[in-house]
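Peer 1: let me see the structure of the following:
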Amino acid sequence: MTKPSRLMRFAGSHDLRCQTCSLSALCVPSTLTLRDVERFESLTRQWPPLHKRQILLHQESPFSSLFVVRSGSLKQTSRCPSGDDQITHFFLPGELVGLDAIGAHHYPGTVTALETTTVCEIPYHHLDGQSDSVVGLREHLLQVMSRELHNERMLVRVLLRRTSDVRLASFFVAMSARFQRRGYSPHCFRLAMSRADIGSYLGLAVETVSRLLGRFQQSGLMTTRGREFEIHDLDALSRLAEGEGRQSALG
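Peer 2: Alright, predicted model coming up:
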């Protein structure tokens, strides 16, 4: 696979306007003044579109920047000491890529586009230098990092303590909340990741994911059509995700 293209030409600053971006509320602190937003924009560079399977970052490459997903989606895959690959994260529009690299000073996984994806790069040394002068920027970053830490702990809880049906239900409840946070329907959405990707993320075989999706559909929890998902009973799915109501949900 090709290395992340540092030779790719960045789009000009006129192509990137945080003030008009529909996702700015997710990655730009609401407390920033117009002048602060303009300063934040000056730190940010837009990459040309990444195509499906194109790599944004390689595992163990030196940390230099954070990235904001503008459109599309990405997955992060980490190679374990055993040589196995494990998907550890999916990134949706408005989310930050690279927060888990700040402490170790290298990226802990390979980040790959699941579909045509656009990202904005924020060089960390510029961001760190502005975090004190731009009011609210450091607090916003800490809030995002805190949320990511919470999500990681929830994933560990799911993987270590839950059965396969509860893991999959937890995944769709979390995805529903993430889409709702972006102003989209929490009931109907499209996921670019494959069944195998979902299985890797949850520690399940792809056959198990397909079988459980069939059971969810038969029980009336949700309908699947390829990569299109429609949740019919979010409350019941949430109860299943909490380990409750398994008999009533799945029969």
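Peer 1: going by C-alpha atoms from here, please, whenever you check contacts or count neighbours.
Peer 2: OK.
Peer 1: could you pull out the buried residues of stretch 45-65?
Peer 2: Within stretch 45-65, the residues scored as buried using 16 or more other C-alpha atoms under 10 Å are 45-47, 49-52, 54-58, 61, 63-65.
Peer 1: which of those residues sits closest to Val173?
Peer 2: Lys52 (25.5 Å; C-alpha to C-alpha).
Peer 1: where exactly do the helices run in the stretch 1-150 of the chain?
Peer 2: Counting by DSSP state H, counting those that start in this stretch, the stretch 1-150 of the chain has these helices, from start to end: 24-27, 34-43, 124-130, 137-161.
Peer 1: second chain to compare with the first, below:
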Amino acid sequence: MVKTSENSISCLVSRLARFVELEEHERAFIAEMEKDERPLAKGRPVTSVGDPTKGVMVLKSGWAVVKAEGKDGRSQILRIYLPGEVIGLAEIGSTHTSHRIVMQTDGIICPFPRKGLAPLLTDYPRLAALLIAVGSLDQIALRHHAACLGSMDASRKLKFFLLQLRARLEVANVGLGNRFRVPFSQVEIGQAVGLTSIYVNKMLRAFIAAGEIEVERPYFRLLDRDNWEKDTEFVDAFVDMDTSWFPEPTKVANPAQF
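Peer 2: The predicted structure follows:
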């Protein structure tokens, strides 16, 4: 059974506060976004192809993945959502969802209606700018990942995948340092990087034998991160956000109720 996280610190607040110091009323708006908690177990669908898009969802805890199913029955993992990320921003301009999203682990989602986002633009412009900027960094990271899949050999693909996952986890303060959780089977890692599970297993064994990583499922520890970053020409999209264009935070007494 999935437990709620009523008293836990918001991962979305942790994620955003990495870039700016949030005002109290901005934190209050985020709390409003996270008010409707819905626990979901591992493997449960978050959205299905063709579902109407009613708004966004904060992934308050747990991991989720965007999946595509081929006609041959093979699955592809197109994106990984981590704690504190907002699901549905990519679909905000569409009436229906294009891909299936499922929970990779037990977790909690917080649906927030589309109409509730309107005050974000008028009453919380700095918070809106911050969400847009974070979304842009996510898109840059996805482009780096796509470039990796198209240009790197199997070894570098797997290295890049783990490096980027570590960097993204650090943003929400849920994966500090070089040791982090990877709640994926070797088959699922292969679905994310375009390799067979046999090749993933071969590469991981080679990394362990070379003293480059330690694996204590579900945790990985990167022991040779600096060299991996040089080898893959890794760019951390989340280390440098331009906040110079953000509007000044407005003073709002109470968050809007929806």
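Peer 1: so after superposing, what's the score?
Peer 2: Taking TM-score structural alignment, normalised by the length of the first structure as the basis, the two superposed chains have a TM-score of 0.81; 229 aligned residues with a C-alpha RMSD of 2.5 Å.
Peer 1: before we move on, back to that, what's the closest of the helices of the stretch 1-150 of the first structure to Ile102 of the first structure?
Peer 2: Comparing the helices of the stretch 1-150 of the first structure under C-alpha to C-alpha, the one sitting nearest is helix 124-130, at 8.8 Å.
Peer 1: same for the closest one, what does it pack against?
Peer 2: Helices and strands touching helix 124-130 of the first structure, by 3 or more C-alpha pairs under 8 Å, 6 or more residues apart in numbering; DSSP states H and E, are strand 65-71.
Peer 1: counterpart of Gly88 of the second structure in the first structure?
Peer 2: Applying TM-score structural alignment, one finds that Gly88 of the second structure aligns to Gly98 in the first structure.
Peer 1: without its sequence neighbours, what residue ends up closest to that match?
Peer 2: Excluding the flanking residues, the one nearest Gly98 of the first structure by C-alpha to C-alpha, 6 or more residues apart in numbering is Leu66, at 5.1 Å.
Peer 1: what's the match for that neighbour in the second structure?
Peer 2: Aligned partner of Leu66 of the first structure by TM-score structural alignment: Val56.
Peer 1: give me the most central residue, the first structure.
Peer 2: Phe91 (1.9 Å; C-alpha atoms, centre = their mean).
Peer 1: which residues touch it?
Peer 2: Contacts for Phe91 of the first structure (C-alpha atoms under 8 Å, 6 or more residues apart in numbering) come out as Val69, Ser73, Leu74, Lys75, Val97.
Peer 1: ranking those residues by neighbours, who comes first?
Peer 2: Greatest neighbour count in the contacts of Phe91 of the first structure, by other C-alpha atoms under 10 Å, goes to Leu74: 30 neighbours.
Peer 1: alignment lookup: Ala141 of the second structure to the first structure.
Peer 2: In the first structure, Ala141 of the second structure lands on Asn151 (TM-score structural alignment).
Peer 1: what about that match, distance to Ser170 of the first structure?
Peer 2: 12 Å (C-alpha to C-alpha, to the nearest Å).
Peer 1: compare neighbour counts for these two and give me the winner.
Peer 2: Comparing Asn151 of the first structure with Ser170 by other C-alpha under 10 Å, the one with more neighbours is Ser170, at 24 against 14.
Peer 1: counterpart of the more buried one over in the second structure?
Peer 2: Superposed on the second structure with TM-score structural alignment, Ser170 of the first structure falls opposite Phe160.
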